[in-house]
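**Student:** mind looking at a prediction? Sequence and model below.
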Amino acid sequence: MANKKYPDELKDRAVRLVLAARDEPGGRRGACARVAQQLGLSPDSLRKWVAQAEIDRGVRPGTTTDDATRLAELEREVRELRRANAILKSASAFFAAELAPPRSDSRLHRHQQARIRGRADLQGTAGRPVELLRSA
């Protein structure tokens, strides 16, 4: 069955008719079905409209239409903000890596050192045998 979008005026009128029919003596039972048949509506849809109208008026406990609308807006805003945060985090990580100065003391990527040519090129070699220095 296809979903029909009924105008708000029709919904309000149907709810008023059901509430008026319930106030009549003996009219409580089957009021939704009678009004739905008169207006050519689905009885289940009309029951939902009446229940929501009672919630909005404070007669029945539940989430009001205004609260449900506000909740949906806030959930949409949270989704958008989370998405924006994820984009900003990835962008900041990208630019932080790009703008970081190269580290000269990095232990992972050492610059190639010049070849050792003799004792004078080594630090702290005084008094050590030459054979030990050549094996290193």
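**Tutor:** Arrived safely, thanks for sending.

**Student:** CA atoms for contacts and neighbours, from now on please.
**Tutor:** Noted.

**Student:** name the helices or strands packed onto the strand or helix carrying Arg22?
**Tutor:** Using DSSP states H and E, Arg22 sits in helix 8-23. For helix 8-23, the packing partners by 3 or more Cα pairs under 8 Å, 6 or more residues apart in numbering; DSSP states H and E come out as helix 31-39, helix 43-57.

**Student:** three-state assignment of Leu74?
**Tutor:** Here Leu74 is recorded as helix under DSSP: H, G, I helix; E, B strand; the rest coil.

**Student:** next, the one to line up against it:
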Amino acid sequence: MPRSQPPYTEEFRRQMVELVRAGQSPKALAKKYGPSGPSIRTWVRQAEQEEGVRADELIAAERDELKRLRKENRQLREEREILRKATVFFAAETDQK
């Protein structure tokens, strides 16, 4: 289902984060500019993560690397399983001769 409005630009999000850091509440900004309060709080949290202020969550680069490593790990496990089955097959074939 299409969105009713296009997503907010990065510049707009940065401005909202700066306004929150300057002391304005997300709720007041939501009434004045349109995005919801929880969205603004999410943008602030994401900005803190990217800047390293919040150490409790992964930054985008770490999430991307983790996703890539999990995919690579899954592929390697599948390849290992294929090789194991091939070894069993050829060992059984060799024993028959």
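**Tutor:** Nice, thanks for sending it over. Everything numeric here is computed off the predicted structure, so don't read it as measured data.

**Student:** related to what we said a few turns ago, could you dump the helices and strands packed on helix 8-23 of structure 1 to CSV with mean neighbour count?
**Tutor:** What follows is the helices and strands packed on helix 8-23 of structure 1, written out as CSV (neighbours: other Cα atoms under 10 Å):
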stretch, mean neighbour count
helix 31-39, 17
helix 43-57, 16
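
**Student:** redo these as CSV? Include distance to Asp23 of structure 1.
**Tutor:** Shown next, in CSV, are the helices and strands packed on helix 8-23 of structure 1 (distance: least, Cα to Cα, whole Å):
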stretch, distance to Asp23 of structure 1
helix 31-39, 10
helix 43-57, 14
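
**Student:** got a list of contacts for stretch 62-77 of structure 1?
**Tutor:** Stretch 62-77 of structure 1 is contacted from outside by Gln52, Ile55, Asp56, using Cα atoms under 8 Å, 6 or more residues apart in numbering.

**Student:** how far off centre is that stretch?
**Tutor:** In terms of Cα atoms, centre = their mean, to the nearest Å, the centre of stretch 62-77 of structure 1 is found 15 Å from the chain centre.

**Student:** also stretch 41-53 of structure 1?
**Tutor:** Remark: stretch 41-53 of structure 1 is offset 31 Å from the chain centroid, using Cα atoms, centre = their mean.
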